[in-house]
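Chemist: Provided below are the primary sequence and the corresponding predicted coordinates.
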Amino acid sequence: MMEMSGLRTLHASMRRLPTDIQQFCFHTGAVDFACLFSVRETPFVLTLTSRSQTPAFFRFDVHPGYRIDTYLGERYGELRDLLFIDGRSGEALIPSRFFGELERAIPRTARAGAVPSQTDIARLRHDLEDRDRPWFDRWEQRGSGPTKRNLDKTLVLLGPQARQFSIDANKSSIWSATQTKGTWR
C-alpha cells in the first residue's frame, strides 16, 4: 500500500469547490492517461484510462489514509507493455516508481473545469454497466427495483443524491445511447 498524499490535498480542495469528482492528465513514458478521482464511492476510486486506439483501463480503490494497493497482479504485464518498457527499453516496470510519478502528477487544486461530464465519466470508466448508454433518460419501476449495478452506475454518473432517490423511489435509472433532455430530478 502506498499513501497518495496528493489525493488528500486534492480532496480537501474538492470539498471547498464543492465537487465530488475531478479529471486530470498523467503523462509517463510514451503514454497519456486520463485520470478520474471520485469520492462518490466508498472506498474512493482513482482510475487511469490510456489515451490510445485501444484504451487500457486501471482502477484503484483509495483506502482510508488515501492509500492504494500498488500490487498490479495480472495487470502488471498489460501496464508494462503499454508503457513500452522492459524488453523494449531495458528497464523493468517498478510499481513504486510508476505510482510515485502518478503522485507527482495529481493536481493539488480542484477546478470547476476539471469536473467531467456524464459522457466523459462513462467513456473513461470501463467498469460501468452499459457504457454505450451514458445519458440519463428517465426513472422506471422494474421488477423488485434497481439492481446493484444500476445503482452503481447511477452513483458514478449522477452522484449520491440520484442514487438515494433511486433507492427511495424504488425505481431504476434508464439510460440512452443518444443525448436526451432527461434530468434525474
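Modeler: Happy to help now that I have it. Numbers count the residues shown, from 1 in each chain.
Chemist: hey, let's count contacts and neighbours off CA atoms from now on
Modeler: Fine.
Chemist: Phe84 versus the most far-flung residue of the chain relative to its centre, what's the distance?
Modeler: Ranked by distance from the centre of the chain (Cα atoms, centre = their mean), the top residue is Gly90, with 31.4 Å. Relative to Phe84, Gly90 is positioned 10 Å away (Cα to Cα, to the nearest Å).
Chemist: okay, buried residues for stretch 102-110 please.
Modeler: 102-103, 106-108, 110 (16 or more other Cα atoms under 10 Å).
Chemist: show me where the protein has strands.
Modeler: When assigned using DSSP state E, the strands of the chain occupy the ranges 2-3, 21-28, 31-38, 44-50, 57-62, 67-68, 135-140, 172-176.
Chemist: use this one as the comparison:
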Amino acid sequence: MKLDGLEILHENMKNTGFVRTKFDFRKNGKLFKVIFLTDINPYKLLIGVRSEKFCLPVDVSNSYEIKTSMNNDDYRALIDILGLKYDENNHFKPRYFFEELNSQVPKKVNVNSIVQIHEIAELNPGYEESEKIYFKGWLDNNIRGNNVSPKNLYKTRDCLGEEAYQMCKKYNISSVWTKYRTESKKFYLPEV
C-alpha cells in the first residue's frame, strides 16, 4: 500500500531540512504518536501509544510503500487499543488503520515537528533497556573484549540514525543510555 501522505510530507521535510518528524494521529478516541524517520534505509514509521506501551514499527520504501500485514501479537494489541470487538460480518483489516493514518498525515512540518532523541526511545518499549531514553555517550566494546549487541544496534539506528549505526556496527561500539535527563549528553558521533 502506498502512503501518498508521507510522500507529500517528505517533500516538505526535504525543503525545510528535516530528516525526522513527528505528528499525532487519532483513531477510535486513541491518540497515536507517529515518528517518521527518513535518515535510515528503509525509511521507518514508529506508531505508538505511550500509555499502552505499544509501538508498531513499519518499514517504508523510498516509494512510500508499506506492507499492511502484521504479526499476531501486534494485530491483537492494536485491536485492543482501538477497542474493537470481533464482528464476523465486518473484519478489521490493518489496511483500514493505515488508510486512516494516511489521511491524517500533515502536509508540512513546523517547529513542533522536531523530534528529540528521547521521544523516539520512549515511544518503543521494545528497545533494549527501554527505561533508559536519554543518550549518554559511547562504549568501545573492544576495550572490554565484548561485542555490540543486535538490540543495541537496533536502538542506535532508530534513535541516532544510519551513520551512527554503521559506525557502531563497523567499530564494535555501543550507544550508552540513561534514564536520567540530567546525565544526558548532546548527541555526537563516536570517535574512531
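Modeler: Received the coordinates, thanks. Just so we're clear, the structure is a prediction, and the values are computed from it rather than from any experiment.
Chemist: can you pull the TM-score for these?
Modeler: Overlay of the two chains. TM-score (TM-score structural alignment, normalised by the length of structure 1): 0.83; 182 aligned residues with a Cα RMSD of 2.4 Å.
Chemist: what about Val180 of structure 2, how many residues nearby?
Modeler: No Val there; residue 180 of structure 2 is Tyr. Counted with other Cα atoms under 10 Å, residues neighbouring Tyr180 of structure 2 total 13.
Chemist: what's the counterpart of it in structure 1?
Modeler: Tyr180 of structure 2 maps onto Thr178 in structure 1, with residues paired by TM-score structural alignment.
Chemist: for Lys67 of structure 2, same thing?
Modeler: In structure 1, Lys67 of structure 2 lines up with Asp69, judged by TM-score structural alignment.
Chemist: need the contact list for Thr68 of structure 2.
Modeler: Applying Cα atoms under 8 Å, 6 or more residues apart in numbering to Thr68 of structure 2 gives the contacts 1, 94-95, 98.
Chemist: how close does the nearest residue to Arg111 of structure 1 once chain neighbours are set aside sit to Ala112 of structure 1?
Modeler: Using Cα to Cα, 6 or more residues apart in numbering and skipping residues adjacent in sequence, the residue nearest Arg111 of structure 1 is Leu17, 7.3 Å away. Per Cα to Cα, Leu17 of structure 1 is found 7 Å from Ala112 of structure 1.
Chemist: what of Glu140 of structure 1?
Modeler: According to Cα to Cα, Glu140 of structure 1 and Ala112 of structure 1 sit 32 Å apart.
Chemist: of those two, who's got more company?
Modeler: Per other Cα under 10 Å, whichever of Glu140 of structure 1 and Ala112 has more neighbours is Glu140, with 15 against 12.
Chemist: picking up where we left off before, just the ones in helices from the buried residues of stretch 102-110 of structure 1, please.
Modeler: Among the buried residues of stretch 102-110 of structure 1, the members found in helices (DSSP state H) are 102-103.
Chemist: so can I have a markdown table of the buried residues of stretch 102-110 of structure 1 showing distance to Asp120 of structure 1?
Modeler: As requested, the buried residues of stretch 102-110 of structure 1 are exported to a markdown table (distance: Cα to Cα, whole Å):
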| residue | distance to Asp120 of structure 1 |
| --- | --- |
| Leu102 | 21 |
| Glu103 | 22 |
| Ile106 | 19 |
| Pro107 | 19 |
| Arg108 | 21 |
| Ala110 | 17 |
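Chemist: and which of the buried residues of stretch 102-110 of structure 1 is nearest to Leu48 of structure 1?
Modeler: Leu102 (9.9 Å; Cα to Cα).
Chemist: verify the stated contact: that closest one with Phe26.
Modeler: Yes - under the criterion of Cα atoms under 8 Å, Leu102 of structure 1 makes contact with Phe26 at 6.6 Å.
Chemist: what's in contact with the longest helix along structure 2?
Modeler: Counting by DSSP H, the longest helix found in structure 2 is helix 4-16. Helix 4-16 of structure 2 is contacted by residues 19, 21, 63-64, 102-109 when judged by Cα under 8 Å, 6+ apart.
Chemist: ok, which pair from those is furthest apart?
Modeler: Those two in the contacts of helix 4-16 of structure 2 that are separated most widely, counting by Cα to Cα, are Val19 and Ser103, at 21.0 Å.
Chemist: mind listing what the residue nearest to the spatial centre of structure 2 touches?
Modeler: Residue closest to the mean C-alpha point of structure 2, counted by Cα atoms, centre = their mean, is Leu46 at 3.3 Å. Counting by Cα under 8 Å, 6+ apart, Leu46 of structure 2 touches 33-36, 55-58, 123-124.
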